[in-house]
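Q: model the following, please.
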Amino acid sequence: MHSKARLVAVGSAVAALALAGCSAGQANDGGGDSADPIRYAVEQPDSMIPGNQFSSYVILETIFAPLTQVDEDGEVSFVAAESVESDDAQTWTITLRDGWTFHDGEPVTAQDYVDTWNYAAYGPNAWVNGPQLANVAGYADLNPAEGEPTATELAGLSVVDDRTFTVELSAPDRQYPLQLGIGQTGLYPLPSEALDDLAAWEEAPVGNGPFELTDGWSESDPIEAVAYDDYAGDAPTLDAVTFVPYLDTATAYTDALAGDIDIAAIAAGQAVQARNDFGDSVYELDAPGVDFLGFTLSDPRFSDVRVRQAISMAIDREAINDAVFGGSQVPATSLTAPSMPGDPEGVCGEYCEFDPDAAKALLEEAGGFDGEMKVHFVANWGQEDYFEAIANQLRQNLGIEAVIASPSADFAAFTDAVQNGETDGPFRARWGALYPSQQNTLTAVFTATGEGNFGAGGYSSPEVDELLRQANAADTLEDSLAGYVAAQERILQDFPTVPMFGNRYLYVTSDRIAELHTNAGAIDVPKIAVAG
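A: The predicted model follows:
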């Protein structure tokens, strides 16, 4: 389910991934800019258990703190961790900052991290974010392909003392410090009593972050959070924030226009209207997500790479971006978001360029296309214009008699059809990276065990796996970038998906908001500046 949220749930812009955290340093002095809570529209939360949620990111990233964060220059800095070190990129020593506590005043210990990670990784617990620990040694023993687990704890985790634990990975990975950031909610620590009775704990969640909940939470009612007085990191600029759950962006938009909401994420298709309605209070922010068209690769009508390449070349991304998204998105020329460090702009080459004549010729070379083509997406997510445009262009530019934009009844029906290989045409797919590295997108979507692999039709390649392994084990973060480019080049030889758009996340705000601080396109709630 976690991969569903990241891969296909972005039609609801409220689900935008937050990859920003607060850095550790000065103690909280309780100072905020306003006594009145700001009101922040969010997607309806599904759980307050960080390792077992896929629609509660904004709230959890406010009441929990990660071990690391990535600053605006792409450099790793530390939050709850004092250091994350390794001599060989395979065995890492994590030292926690002294004085860090949960909201009940209990100290956050190395044992809390190890116990939480073991629980999250143990297959029978079925936590949706458990795969975020898949690179730790012993994960396969807790999640065998067949049969029962042969262990209940990760072999790669060891507690050294109250503030120190070690993590042995299954293979060297120079990107590991990036993976400990705010997007990887499965790595947040829970207090020991939470694992004793998760249902009771979730009624009144206790985190380790800059804000604490005042009265529990609800899927549909406003959720109040106030600054935690004893937070050991940087003091938030706000005293309080109210998270208001919404089922759709349209209603949140209307309430923001009426002044009842101070911050709301909006869909890309609302960009033009928002610029007219909100003026300078529209934020269009580079984000770590990328949209694709996926295929059921076992379907013989799409098994020839030339068919998939022809579909890509028949789509005028610039025209769709202008007409549907108001120019707010970025036509894709690679497999990763343009905001990713080292993203190889243009690596897709001619196959991501609009060339209807070449597209039609390539399709004919592959034997043409017989019958009706359906393009699948989720209904009622504001995507109708987008997929109607795709269908119209494929019909006109490839000479296919019938190309139909085919909405699924709801999110569950759509994802079930995609995961089960039951889609009979191209389908809407997306990956929003959980940390700012090409590694996350390439591994999640284009390897057999990746969380978003179903969005690439189950694609995998031993050569790609090896290229990613080499990139992960590079001597430095910078050296790894060339390796990820090589992996992209090899994937694009097979062209399993059609890269469509690099994402930009859009927000509208009320006059109360003076400035939004962001990281990777998502709002850093503790740093929101209030006017006046």
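Q: contacts and neighbour counts: CA atoms only from here.
A: Will do.
Q: three-state assignment of residue 114?
A: helix (DSSP: H, G, I helix; E, B strand; the rest coil).
Q: report how many residues lie close to it.
A: 23 (other C-alpha atoms under 10 Å).
Q: please name the nearest non-neighbouring residue to it.
A: The shortest distance from residue 114 to any non-neighbouring residue, by C-alpha to C-alpha, 6 or more residues apart in numbering, is to residue 157 (6.5 Å).
Q: show me the contacts for that neighbour.
A: Contact analysis of residue 157 by C-alpha atoms under 8 Å, 6 or more residues apart in numbering lists 114, 136, 137, 165, 166, 167, 168.
Q: please give the structure of this sequence too, so both can be compared:
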Amino acid sequence: MKRRTLLGAAAATPFLSMPALGQSGDTKVLKYVPASNLTVLDPIFTPAAVSVTHGYCVFDTLYGVDASQTPQPQMAEGHTVSDDGLEWRITLRDGLKFHDGEPVRAQDCAASLARWAQRDPFGQALNAATESFGHADDKTIVIKLTRPFGPLLNAIGKPHSRPAMMMPERLAKTDPQTQITEMVGSGPYRFLADEYVSGDRVIYERFADYVPREGAAEWTSGGKQVNFDRLEWQIIPDAATAIAAIQAGEVDWLGAVLTDLQPILEMHPDVNLHRTDPYGIMHVIRFNHLIAPFDNVELRRVVMQAVDQLPFLQSVAANEADREECLALFPCGTPNVEEVGKGIIGSLDIEAAKQAVIDAGYKGEPVVILNPTDIASIHPHGLLAADLLGKIGFNVDLVETDWGTVVQRRVSKETVENGGWNLAATNWPAISINNPATNATTRGLGDSGWWGWYEDAEMEQLVVDWLAAADENAAAELYLDVQQRAIDRVPTLPLGLSYRSGAVRADLDGALQGSVDMFWNIRRT
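A: Take a look at the predicted model:
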């Protein structure tokens, strides 16, 4: 179907059949359409945005952040730090409970931090400086360090890509390499496992024993006041169908709206566009560093030199105001980021790139590109990458499948003949990768890092030095060294930034800004 046909369908066609989901009497229901299907429930296991969104429903964090990204106490009442900076004590608020009725204890939080610190890049940096995550009593978490770690609250309060979410000790002791599937947290919503159907719906109910903080909600901090009894996610992969659903009032909230469909909703009197994240989304393509051909840094450099970011950005952001070229591996517009890739990214034409591929020693190995067909902000990038790599001489195998399958397959370390892969596109909220410790796309952690498993001891030493910098000037210089190292080694291919909007029905008020959609504070007027 052509795009103009889709536009017409979205504008004129009422929403087709959807299953009725348990709304009766005075039950207040909020109906939401996420940008993608939820396949991984464990928000510590994956940085996928949909899993983080789900995680904030079920779990809570010790610290959250406000709009300035400053950490604020959330489950915590507060903290103290020893004079030598080697012991942090965090006290829990009164009245915190898990969904199974058990009280939240410091033991639970210590075990949660220990598991998170083995999965998350910022957590791994903290873990390397930690002697133990322990407790003094049921309300006091004790973190003992081997060296001072100034940004500790920034680490445990980070808002995206594996936030440090707290869970019962019995779950937190699960091997970090194993997904947790039992969803018991202390967050504002309870996950209803018996109503969850992947690819169809995800259902939550308000947790009656949740104790919000006082004060206004802002990003992931403040008072998380829930105003609905049930939260129902409806999985609608087709963008036009989702647009028709919110127009008809069948759903209340769309997590994402394609930019070329936004004009339809701008004209609708009962729907408002909602720009969730003012910092934008950074688009990237990840190389698999374990297997040929992209274990060869010279070939990674050729691909980066051949890529023109503009077509990739235009494919997901039709309006010029919704996209920004960014010749760096850190998000442009965030503090201390420089476009160190100027004169490098996109510097080769097709013929020059073809010769460079030969000169770099490419042996004709298949290049498997994983491409999700049901994620509008990613799917065009797989197509464009396949076209580009084919033109410059790579033997391309484009594997098109659903997002859930991509998420499962991209963690495989096998050869392509045994289900492995070489390239996969994705995107990150810019705020989640805006410093050397949190940017999983550039960290050199190898097997313990982000899928693709880039290993770089020199990069990791730069991160350690940045964390220990004596002052802001020293930190800025080290940050620049990190950026230049990333452009030189090409752990990931940068494609630029886009800014996207969701949509909410006009009778809803209070939708917050954040790196993901959050389902507190919002109410029906």
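Q: next, the TM-score between them, please.
A: Overlay of the two chains. TM-score (TM-score structural alignment, normalised by the length of structure 2): 0.72; 465 aligned residues with a C-alpha RMSD of 4.3 Å.
Q: as a markdown table, the contacts of residue 157 of structure 1 with distance to residue 64 of structure 1 and secondary structure would be great.
A: Shown next, in a markdown table, are the contacts of residue 157 of structure 1 (distance: C-alpha to C-alpha, whole Å; DSSP: H, G, I helix; E, B strand; the rest coil):
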| residue | distance to residue 64 of structure 1 | secondary structure |
| --- | --- | --- |
| 114 | 16 | helix |
| 136 | 22 | strand |
| 137 | 26 | coil |
| 165 | 19 | strand |
| 166 | 21 | strand |
| 167 | 21 | strand |
| 168 | 24 | strand |
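Q: sorry, back to before: what do we get in structure 2 for the residue nearest to residue 114 of structure 1?
A: Per TM-score structural alignment, the equivalent position to residue 157 of structure 1 in structure 2 is residue 133.
Q: helix, strand, or coil at that match?
A: Per three-state DSSP, residue 133 of structure 2 ends up strand.
Q: for stretch 331-350 of structure 2, how far is the first residue from the last?
A: Taking C-alpha to C-alpha, to the nearest Å, stretch 331-350 of structure 2 runs 27 Å from one end to the other.
Q: same deal with stretch 339-347 of structure 2?
A: End-to-end distance (C-alpha to C-alpha), stretch 339-347 of structure 2: 14 Å.
Q: buried stuff in stretch 345-361 of structure 2?
A: Of the residues in stretch 345-361 of structure 2, 345, 346, 347, 348, 350, 353, 354, 356, 357 count as buried by neighbour count, 16 or more other C-alpha atoms under 10 Å.
Q: swap in stretch 57-77 of structure 1?
A: 57-71, 76-77.
Q: in strands, which of these fall?
A: Per DSSP state E, strands hold the following members of the buried residues of stretch 57-77 of structure 1: 68, 69, 70, 76, 77.
Q: can you put those residues in TSV and add distance to residue 228 of structure 1?
A: Shown next, in TSV, are these (distance: C-alpha to C-alpha, whole Å):
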residue	distance to residue 228 of structure 1
68	19
69	20
70	23
76	25
77	22
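Q: out of these, which comes closest to residue 372 of structure 1?
A: Taking C-alpha to C-alpha as the measure, residue 372 of structure 1 lies nearest residue 70 of those, at 46.5 Å.
Q: map that closest one across to structure 2 for me.
A: Counting by TM-score structural alignment, residue 70 of structure 1 lines up with residue 65 in structure 2.
Q: report the contact partners of the residue lying closest to its match once chain neighbours are set aside.
A: Nearest non-adjacent residue to residue 65 of structure 2, counting by C-alpha to C-alpha, 6+ apart: residue 71, 4.4 Å away. Going by C-alpha under 8 Å, 6+ apart, residue 71 of structure 2 touches 63, 64, 65, 153, 154, 157, 158.
Q: shared with structure 1, which of those?
A: Compared against structure 1 with both residues aligned by TM-score structural alignment, their matches' C-alpha atoms under 8 Å, the contacts of residue 71 of structure 2 retain 63, 64, 65, 153, 154.
Q: now distance to residue 271 of structure 2 too, for those residues, in CSV please.
A: Listed next are those as CSV, based on distance: C-alpha to C-alpha, whole Å:
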residue, distance to residue 271 of structure 2
63, 33
64, 30
65, 29
153, 38
154, 36
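Q: what's the closest of those residues to residue 520 of structure 2?
A: residue 64 (14.0 Å).
Q: quick check: that closest one touching residue 56?
A: No. Counting by C-alpha atoms under 8 Å, residue 64 of structure 2 stays clear of residue 56, with 10.9 Å between them.
Q: strands along the stretch 251-400 of structure 2, start to end?
A: All strands of the stretch 251-400 of structure 2, identified by DSSP state E, counting those that start in this stretch, fall at 253-257, 271-274, 281-287, 323-324, 366-372, 395-401.
Q: just give me the neighbour total for residue 202 of structure 1.
A: 15.
Q: quick check: which element contains it?
A: Per DSSP states H and E, residue 202 of structure 1 falls inside helix 198-203.
Q: next one: that helix to chain centre, how far?
A: What separates the centre of helix 198-203 of structure 1 from the centre of its chain is 26 Å, taken as C-alpha atoms, centre = their mean, to the nearest Å.
Q: what's the mean distance for the helix or strand immediately after it in the chain versus structure 2?
A: For helix 198-203 of structure 1, the following helix or strand on the C-terminal side (DSSP H and E) is strand 211-213. When structure 2 is superposed, strand 211-213 of structure 1 averages 4.5 Å from its matched positions, counting by mean C-alpha distance after the TM-score superposition for structure 1.
Q: what is strand 211-213 of structure 1 packed up against?
A: When contacts are defined as 3 or more C-alpha pairs under 8 Å, 6 or more residues apart in numbering; DSSP states H and E, strand 211-213 of structure 1 packs onto helix 57-63, strand 223-227.
Q: what is the last one packed up against?
A: On a contact count with 3+ C-alpha pairs under 8 Å, 6+ apart, strand 223-227 of structure 1 meets strand 211-213, strand 240-246.
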